[in-house]
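> No sequence on hand, only this structure:
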């Protein structure tokens, strides 16, 4: 006689449910790369060969789907901040991390605006990962400020907003993408104390 699981024991997802979830994520990655973060969820479900209800069972809203797509990217950026903090001088650690963040925020059309929206939305599935990443960047900022190489009036949210603004510019005006490094250097220059810029 088969042993029934204890009522409080969570069941492992069925094989077909896991397969459906993986297929939705695979198709969503392609659709978001093609169409941006506002890609049609109905179209993603159709292309994945599942019903819209199946998609929503796995990902109750757009942010939940984006969180699943972006979780590893955010985790990598937070870990990268920790590595840079121990291997590079504070200002260089901050600027290298900020540049990598700027590139990552521009990975998908519409992503900069989505990331900014998470700032004041703790209910968003993206909020926790974004917060962890911003805190990692904040630690680099604090170290660079303590070294005297970055203005003391710059807050972590300023850094996040500036990096997203750079990504948003490239997102909205692809012709400026080739100017991204120059624009980035202008932003970094503005972060330095005035005596370092004179």
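Structure's in. What do you need? Keep in mind that this is a model prediction, so the values were computed, not measured.
> going forward, measure contacts between C-alpha atoms and count neighbours the same way
OK.
> who's in contact with the spatially most central residue of the chain?
The chain has residue 74 as the residue nearest its centroid, 4.9 Å off, counting by Cα atoms, centre = their mean. The contact partners of residue 74, by Cα atoms under 8 Å, 6 or more residues apart in numbering, come to 129, 130, 133.
> ok, and here's another one to check against it:
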């Protein structure tokens, strides 16, 4: 039984490594069958480890999502609450530009009947909440926004610009428009 567990762990690691390469090449449309062929296992083995495409994408992006969450926690103590929030949101956007498929993964949810929100999005929103709360309390961001709202805006910008030239510049310019809209009126 221990050998199977070790073999299952090895398969998981090999599948995840192949999935990272396939997602880097093909984004959210990465082929589970190609991942299985690359690793030399059946597609049922891939699906046993990753029962849904969302589960696979969450695993592929898990480490970077955790790093972005850690960054949000570190920035919570920054003296300028608005600047800290914006720095973190730009870091999320920058990573999504370089990590093909992340923006699309952030909008994918498990079917409603399962009742599970996308773990990546939920983790990012939870990590960013204190940054947003501090900025709202400081009066530098309009009240009524949620971190999920801000992530949705970023993802929308990313998806709308992913096939255009100079995506990074376009994302930063459009994000600047969004930032101007974050300021309280009056």
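Everything's here; your move. Being a predicted model, the structure only gives us computed values, none of them experimental.
> overall similarity of the pair, as a TM-score.
Overlay of the two chains. TM-score (TM-score structural alignment, normalised by the length of structure 2): 0.87; 186 aligned residues with a Cα RMSD of 2.5 Å.
> which residues in structure 2 form helices?
Taking DSSP state H to define them, one finds helices in structure 2 at 2-26, 32-39, 43-49, 53-75, 81-98, 102-107, 119-137, 147-161, 167-182.
> Please list which of the contacts of residue 74 of structure 1 are preserved in structure 2.
Using both residues aligned by TM-score structural alignment, their matches' Cα atoms under 8 Å, structure 2 keeps these contacts from the contacts of residue 74 of structure 1: 129, 133.
> of the contacts of residue 74 of structure 1, buried ones?
Among the contacts of residue 74 of structure 1, those scoring as buried are 129, 130, 133 (criterion: 16 or more other Cα atoms under 10 Å).
> And the second one, what's its match in structure 2?
Spelled out, that is residue 130 of structure 1. Alignment note (TM-score structural alignment): residue 130 of structure 1 maps to residue 121 of structure 2.
> now the closest residue to its match other than its chain neighbours: how far from residue 8 of structure 2?
Excluding the flanking residues, the one nearest residue 121 of structure 2 by Cα to Cα, 6 or more residues apart in numbering is residue 106, at 5.6 Å. Distance, residue 106 of structure 2 to residue 8 of structure 2, using Cα to Cα, to the nearest Å: 28 Å.
> Same question for residue 180 of structure 2.
Going from residue 180 of structure 2 to residue 8 of structure 2 by Cα to Cα gives 50 Å.
> again, but for residue 23 of structure 2
With Cα to Cα as the criterion, residue 23 of structure 2 and residue 8 of structure 2 are 22 Å apart.
> For these two, indicate the residue with more neighbours.
residue 23 (23 against 15; other Cα atoms under 10 Å).
> In contact with the closest residue to residue 119 of structure 1 other than its chain neighbours, which residues are there?
Computed as Cα to Cα, 6+ apart, the closest residue to residue 119 of structure 1 that is not its neighbour in sequence is residue 127, at 7.0 Å. For residue 127 of structure 1, the contacting residues are 118, 119, 121, by Cα under 8 Å, 6+ apart.
> And for residue 189 of structure 1, the neighbour number?
By other Cα under 10 Å, the residues close to residue 189 of structure 1 number 14.
> I am finished for the moment; much appreciated.
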